[in-house]
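Sequence isn't available, so here's the structure alone:
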């Protein structure tokens, strides 16, 4: 059912739903557009509307081939909407869920595109604050790049900042998606351009491995890992690429590369990655994530609001922990939410050893559910082997004894018999 958005736009059909609002396929004076209609409770927040209008000039001025352009901002009654370029394609999360992981050449090419978009935004003084696969769109009508990758564009600039108003998120709250949050945000520091680099490096790790480096289990455990754990090496990628990842996942913001540097250095890696197949590493078991969650929560229970149930997360593989209770997966999944900033003592303890280390396919991690099950199977196998061996030894002894009796002389037999009357 069509609906008017302001005086210039018409929304025709829903393309996707998220926690921040609904994306529509629309029509404007210059042709098809995508219209992100924010939630009514956001539209009724006068403080947020004011911030929305203040951001108008910056968002409209962000013009780059690797950024989904914002054409207009509409404030009309209960409608608060961003009118954006329409990208004919899908988001990176959808591709990742379909393929589980990408070949390194394609993954690096996509992330280099996003780095270029971030470089333009950072030069304009804009920090994205919510870089994740859901906010990367793949233009299926664009020319194919290295590794058969489609051009990648970053979308939803400014949305996290618009929602993150002082009244909505006091100093004890943080906004974002746990798997991609830089340590300084978790520690309560203001976000700078470096938080986008950390998030983008996390996305690259996820494209290569099929899972994020610090994700899994309860959000509290995820946040702790970002602050206290070091990233575990991915087997099978060139050392130069790994060093780039490590530098951009550094805990200290000043140690990370700038977006322009990251894009250029990633493209230098492309010739080395040509023809390389997707990495063959196993994703950590869900049981391992549950163990980590229990260890981080402690006997008093989790220190953070419960996320959506496991079933709502889609089970099995996933990239981000959706913290919006009751939200359903869709093509425009937003997971903006408020979380309590953990205290220093919470970040200091309980997280050691919980980072999810990749390993060669089929090899269970020590201490994991699969490792314990394999150990039980080995014990059972050894037990059965021991019983069989004992039985064989017993039979051999019986045969040996029986053979001795058969060879006995009649005299010996008579001697061993009881005396008669």
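Yep, that arrived. What you see is a predicted model; the values in this text were computed from it and never measured.

CA only for contacts and neighbour counts going forward, please
Fine.

buried stuff in stretch 218-230?
Under the neighbour-count criterion of 16 or more other CA atoms under 10 Å, stretch 218-230 has 218-230 buried.

cool, stretch 19-30 as well?
For stretch 19-30, by 16+ other CA under 10 Å, it's 19-28.

Going by distance to residue 323, which of the buried residues of stretch 218-230 wins?
Checking the buried residues of stretch 218-230 against residue 323 by CA to CA gives residue 219 as the nearest, at 8.3 Å.

let's bring in a second one:
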């Protein structure tokens, strides 16, 4: 059903739904547009609307070949909408779901485009704060790049910042998608440009591996891993590319590259990646503590196995492969970040070792539990027999003692 957006635009068809609102295919004075209509609870927040209007100049001023241009901002009654260029294509999450993982050349080419977009935004003083595959659009009508990659455009600038207003979240809250949050955000520090670099490196890791480096399980466990764990190496990629990823996933923001440096260094890697097939990487399962916390059911034939890269991060939600998980969470305390089931770094296990949460590991746990249960029964039986013998022996001696004391 078509609906009017302000006096100049008409929204005709829903293209997709996100955590902040709904994207429509629309029509404006200059032709087709994409209209992002923000949620009604956001539109009714007067303070947020005011911040939105204040950000208008910055949002409308971001023009770059790899940024989805914002053409207009509409504030009309209960409608709060961003009118953007229409990109004929799909988002990166959709492609990742279809292909599971990308060939390194295509993955690096896409991420280099996004790094270029972030460089332009950061130069204008704008931090994206929610870089993830859902916010990367692939222009299917654009020229093919290295590895057959379509041009990548970054969208949804400013939305995370607008939602994260003092009225909506206290200082003890954080806003974002857990898999892509930089450690400093988890620790409650203000987001700088470096948080976008961390998130983009996470996206690159995910494109190569098929799963994020610290994701899976309860959101609190995900946040803790960002702060306490080191990234597990990916076999089969050039050492220089791996070192780029490690540097951009550094816990210290100052250690990460700037967006322009990252884009240049990634493009330098493209010739060495030409023709390389997607990596053959075993997707890790949930760790034992996370599996118990999530009460992971046993594998059912024909049903997908829940793994780190495809578990719901919003409590009570169904498994949602599109990661529509832009949610507010409490900042963990220092003791929580330092301890817990996921507080230690995971190193690659030797070949043949049981992976926590794997079928072999769960079977071993069950065998240990059965062994302990049997041992408990045997112990109880031994204790019972011993008590019986003690009782019987006492009964047999009692008459003799009585007889001896009553003898003349």
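Yep, it's here. Keep in mind that this is a model prediction, so the values were computed, not measured.

TM-score of the superposed pair?
Superposed pair, TM-score by TM-score structural alignment, normalised by the length of the second structure: 0.82. Supporting alignment: 360 aligned residues with a CA RMSD of 2.8 Å.

follow-up on the earlier one: tell me which two of the buried residues of stretch 218-230 of the first structure sit farthest apart.
218 and 230 (18.5 Å).

Just say helix, strand or coil for the closest residue to residue 181 of the second structure other than its chain neighbours.
Nearest residue to residue 181 of the second structure, sequence neighbours excluded (CA to CA, 6 or more residues apart in numbering): residue 199, at 6.4 Å. What DSSP: H, G, I helix; E, B strand; the rest coil gives for residue 199 of the second structure is helix.

before we move on, back to that, out of the buried residues of stretch 19-30 of the first structure, which are inside strands?
Among the buried residues of stretch 19-30 of the first structure, the residues falling in strands (DSSP state E) are 21-28.

what's the most distant pair in these?
Among these, 21 and 28 lie farthest apart (CA to CA), at 19.6 Å.

State the helix or strand in which residue 83 of the first structure lies.
Using DSSP states H and E, residue 83 of the first structure sits within strand 79-84.

For the lengthiest helix in the first structure, buried residues please.
Of all segments of type helix in the first structure, defined using DSSP state H, the longest is helix 369-406. Residues 369-370 are the ones in helix 369-406 of the first structure that count as buried (16+ other CA under 10 Å).

helix or strand right after that helix?
helix 410-416.

Can you work out which other helices and strands pack against that next one?
Helices and strands touching helix 410-416 of the first structure, as assessed by 3 or more CA pairs under 8 Å, 6 or more residues apart in numbering; DSSP states H and E, are absent.

so it corresponds to what in the second structure?
Aligned by TM-score structural alignment, helix 410-416 of the first structure corresponds to no residues of the second structure.

Spatially central residue for the second structure, please.
Computing the C-alpha centroid of the second structure and ranking residues by CA atoms, centre = their mean puts residue 179 first, at 2.1 Å.

Okay, that one and residue 218 of the second structure: tell me how far apart.
To residue 218 of the second structure, residue 179 of the second structure is 11 Å away according to CA to CA, to the nearest Å.

Tell me if I am right that residue 75 of the second structure is in a strand.
Yes. Assessed by three-state DSSP, residue 75 of the second structure belongs to a strand.

Residue 71 of the second structure reaches residue 83, doesn't it?
Yes. Under the criterion of CA atoms under 8 Å, residue 71 of the second structure makes contact with residue 83 at 5.5 Å.

and the two? which has more neighbours close in?
residue 83 (24 against 17; other CA atoms under 10 Å).

wait, isn't the more buried one in contact with residue 36?
Yes. With contact defined as CA under 8 Å, residue 83 of the second structure and residue 36 form a contacting pair (6.4 Å).

what sits against the residue nearest to residue 73 of the first structure when sequence neighbours are not counted?
Excluding the flanking residues, the one nearest residue 73 of the first structure by CA to CA, 6+ apart is residue 82, at 4.8 Å. Residues near residue 82 of the first structure by CA atoms under 8 Å, 6 or more residues apart in numbering: 35-37, 70-74.

Which parts of the stretch 251-400 of the first structure are strands?
For the stretch 251-400 of the first structure, the strands defined by DSSP state E, counting those that start in this stretch occupy 338-340.
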